[in-house]
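Enquirer: quick one, fold the following:
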Amino acid sequence: MAKPGSSGDEQLPSNEERGCEGIRSRLPLTTLELFFVSVIFGMFSITLLCIYITMPSVDQKFLKIPRTVEELRTLTEYVSKYTDSYKPQVLAGFCVTYIFMQTFMIPGTIVMSLLAGSLFGIAEGAALVIFTATAGASSCYFLSKLIGRPLAMWLWPDKLRFFTREVAKRRDYLFNYMLFLRVTPTLPNTFINVCSPIVGVPYLTFLVATMLGLLPATFVTVRAGVALNTLRSFNELYDVKTVGALFVIGFVSIMPAIMSKFQSQDSDRSHSS
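Expert: A predicted model of the protein is given here:
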């Protein structure tokens, strides 16, 4: 990995120069890397199986990620029967499932956030989602630190090049930039989780920006889960007003860095004059 002061293109792997077609024509991971991923995947699967066998008889048709609001309502009604008597197992199952999905870039975490609001209310549900989302993002970060570079170059070569340049330009206020990305839907969270270690975002910056940046969207989603009966479609979660509000919050989070940069430039001009 190149040093922070180098240009964005220099931080990319040398095989980028061979073109995207050459990269996409082969599997991006080696046999050893695939084995490593399989072991981690197996550990998550065994943990979920252990939680499953400690529960009473469960109808297997409910063991899937809902694709519609109606399926989510049905799942919520079913799981809520076990929440009081088997709350530790339900919490453990929720946490492991959410972290597992985040680690391996499996879609559906928004549905899990809605489920948390439906089952546990706003306060407990939001705390649970923030914890699991941050833990899952961290798990994905460290997994990507080991094997993510070839996968990211295989999936998002152009977007990774852009992200590399943007991070290199914003080293002086990287936390504010990462916080802005987390609050706003500028870049997908999955992409940020995988590519942050590749472009040199320190873990502490990644961790705190993730924890704080996910708060607004988490509140919106969990609150919608509490009022699940009034929700007609997942598309209603992030309408124009909600997305606009997230961008406003994002710009507020990055404003101190922008102001500091302008003040520094004014100070440099006054000293040179």
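Enquirer: going by C-alpha atoms from here, please, whenever you check contacts or count neighbours.
Expert: OK.
Enquirer: quick one: stretch 215-231 to chain centroid distance?
Expert: 18 Å (CA atoms, centre = their mean, to the nearest Å).
Enquirer: now do stretch 262-273
Expert: 39 Å.
Enquirer: what's in contact with that stretch?
Expert: Residues from elsewhere that reach stretch 262-273 (CA atoms under 8 Å, 6 or more residues apart in numbering): none.
Enquirer: what sits against residue 226?
Expert: Neighbour list for residue 226: 114, 117-119, 121-122 [criterion: CA under 8 Å, 6+ apart].
Enquirer: 7 Å instead?
Expert: Each residue near residue 226 by CA atoms under 7 Å, 6 or more residues apart in numbering is listed here: 117-118, 121-122.
Enquirer: the residues you listed, buried ones only, as a PyMOL selection?
Expert: Buried members of these, defined by 16 or more other CA atoms under 10 Å, are picked up in PyMOL with:
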select buried, resi 117+118+121+122
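Enquirer: so what's the residue count around residue 67?
Expert: Neighbours of residue 67 under the rule other CA atoms under 10 Å: 11.
Enquirer: hmm, back to that, and the contacts of residue 226 as a markdown table, adding distance to residue 270 and secondary structure?
Expert: Converted to a markdown table, the contacts of residue 226 look like this (distance: CA to CA, whole Å; DSSP: H, G, I helix; E, B strand; the rest coil):
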| residue | distance to residue 270 | secondary structure |
| --- | --- | --- |
| 117 | 54 | helix |
| 118 | 57 | helix |
| 121 | 55 | helix |
| 122 | 51 | helix |
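Enquirer: here's the other one to compare against:
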Amino acid sequence: MRSLAGLVAVVAGASVYLYLLSTHLPPGPPLQEDGGVHEYRLKFPSDLDELRELAEMFKFYKREHHSYVLLLFCSAYLYKQSFAIPGSSFLNMLAGAIFGPWEGLVLACLLTTTGSTFCFLLSSVFGKHHVVQLFPDKVALLQRKVEENHSSLFFFLLFLRFFPMTPNWFLNITCPVLNIPLPIFFFSVLIGLIPYNFICVRTGSILSEISSLDDIFSWGTLAQLLVIALWALVPGALIKRYGKDRLKVDGMDSNGTSQVDIQHDRKRR
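Expert: Now for the predicted structure:
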């Protein structure tokens, strides 16, 4: 109970900090709408136009208030990653739109790794027994696979990042339960999520530069997206080739469960 109260206190404190940071924006660029002028309000985009508008607003802040926009973006990313909240693809795309493909990629990789490490530490301090209680079958399966691949543990974790048989957020909260050393966890995240981060960041950079949905289907844009996809497949293919001979991942599906577990669940129903 004490561990749960501590986790709630950490989440509450981080939430208050992020709320105060996001609601005290410096003056932004005036926008024309319905013949009048108004200031843009920070919100999650629901379509391409809003994504471009948000990217333009952040680009303005980057020019005029660079330290603030960097602090806000890093804080939001670390908050999401530390507390296992979905949305990394959107934030990676936003990083590409604001900071460009290469600076955005470096930033996304560093924030993904740092946030995942915070999630690892939070789970280690506050939630290890809660993880076991909530996901006993999945934890048991991963425990068996970690023991079977103990001699190639780093490559096994890379394999799971390249081919997400288990969601990344679940790996982050489960690795402390599996007694994965923090250095191995850290570098497996840093290296293993580079292809995913690259795809999202480069896509965000491309989308921020187009003026309409028709531009997505231009030969230039399609060629860039094809190169991105091919580049991202190379490290995964190498790990998969290595995994055929050295790693034992039989029985795991895309949700991190085994066929035996599925049949067992069906019998219980």
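Enquirer: any idea what the TM-score is?
Expert: The TM-score (TM-score structural alignment, normalised by the length of structure 2) is 0.73; 226 aligned residues with a CA RMSD of 3.1 Å.
Enquirer: check the contacts of residue 226 of structure 1 and tell me the two furthest apart.
Expert: Farthest-apart pair in those is 118 and 122; separation 8.4 Å (CA to CA).
Enquirer: what's the neighbour count on the alignment partner in structure 1 of residue 201 of structure 2?
Expert: Residue pairing (TM-score structural alignment): residue 201 of structure 2 is matched to residue 222 of structure 1. Residues lying near residue 222 of structure 1 (other CA under 10 Å) number 30.
Enquirer: go on, residue 239 of structure 1?
Expert: Residue 239 of structure 1: 9 neighbours (other CA under 10 Å).
Enquirer: likewise residue 138 of structure 1?
Expert: What residue 138 of structure 1 shows, counting by other CA under 10 Å, is a neighbour count of 21.
Enquirer: ok, the contacts of residue 226 of structure 1 in structure 2, which still hold?
Expert: Mapped onto structure 2 and checked by both residues aligned by TM-score structural alignment, their matches' CA atoms under 7 Å, these keep the contacts 117-118, 121-122.
Enquirer: for residue 57 of structure 1, state which of these is nearest.
Expert: residue 118 (22.1 Å).
Enquirer: quick one, strands of the stretch 101-250 of structure 2?
Expert: Using DSSP state E, counting those that start in this stretch, no strands are assigned anywhere in the stretch 101-250 of structure 2.
Enquirer: measure residue 141 of structure 1 to residue 265 of structure 1 for me?
Expert: Distance of residue 141 of structure 1 to residue 265 of structure 1, computed by CA to CA, to the nearest Å: 34 Å.
Enquirer: what about the two, which has more around it?
Expert: Taking neighbours as other CA under 10 Å, residue 141 of structure 1 and residue 265 compare with residue 141 leading, 26 against 12.
Enquirer: does that one really touch residue 190, like I thought?
Expert: No - counting by CA atoms under 7 Å, residue 141 of structure 1 stays clear of residue 190, with 9.8 Å between them.
Enquirer: and stretch 189-208 of structure 2, which residues are buried?
Expert: Result for stretch 189-208 of structure 2 [16+ other CA under 10 Å]: buried residues 189-190, 192-208.
Enquirer: in helices, which of those residues appear?
Expert: Mapping the buried residues of stretch 189-208 of structure 2 onto helices (DSSP state H) picks out 189-190, 192, 194-207.
Enquirer: residue 111 of structure 2: how many residues sit nearby?
Expert: For residue 111 of structure 2, the neighbour count with other CA under 10 Å is 21.
Enquirer: okay, helices next: where are they in the stretch 151-269 of structure 2?
Expert: For the stretch 151-269 of structure 2, applying DSSP state H, counting those that start in this stretch gives helices covering 153-162, 168-174, 182-192, 194-207, 219-246, 259-268.
Enquirer: among the ones you listed, which comes closest to residue 128 of structure 2?
Expert: Closest approach to residue 128 of structure 2 among these (CA to CA): helix 168-174, 7.6 Å.
Enquirer: where's the closest one relative to the chain centroid, distance-wise?
Expert: 11 Å.
Enquirer: which strands and helices sit next to that helix?
Expert: Counting contacts by 3 or more CA pairs under 7 Å, 6 or more residues apart in numbering; DSSP states H and E, helix 168-174 of structure 2 packs against helix 101-122.
Enquirer: mean deviation (superposed) between the helix it packs on and structure 1, please.
Expert: Following the fit onto structure 1, the mean deviation recorded for helix 101-122 of structure 2 is 0.4 Å by mean CA distance after the TM-score superposition for structure 1.
Enquirer: buried ones in that helix?
Expert: Judged by neighbour count (16+ other CA under 10 Å), helix 101-122 of structure 2 contains these buried residues: 101, 104-109, 111-122.
Enquirer: so which bit of structure 1 is that helix matched to?
Expert: Helix 101-122 of structure 2 corresponds to residues 122-143 in structure 1, going by TM-score structural alignment.
Enquirer: any idea what residue 136 of structure 2 aligns with in structure 1?
Expert: In structure 1, residue 136 of structure 2 lands on residue 157 (TM-score structural alignment).
Enquirer: what number of residues lie near the closest residue to that match other than its chain neighbours?
Expert: Sequence neighbours aside, residue 20 is the residue nearest to residue 157 of structure 1 in space, at 7.1 Å (criterion: CA to CA, 6 or more residues apart in numbering). Neighbour count of residue 20 of structure 1, defined by other CA under 10 Å: 16.
Enquirer: if I read this right, the match of residue 201 of structure 2 contacts residue 112, doesn't it?
Expert: No - between residue 222 of structure 1 and residue 112 there is no contact under CA under 7 Å: 9.3 Å.
Enquirer: need the contact list for residue 84 of structure 2.
Expert: So residue 84 of structure 2 contacts residue 169 (CA under 7 Å, 6+ apart).
Enquirer: okay, it and residue 42 of structure 2: tell me how far apart.
Expert: Going from residue 84 of structure 2 to residue 42 of structure 2 by CA to CA gives 22 Å.
Enquirer: do the same with residue 224 of structure 2
Expert: 30 Å.
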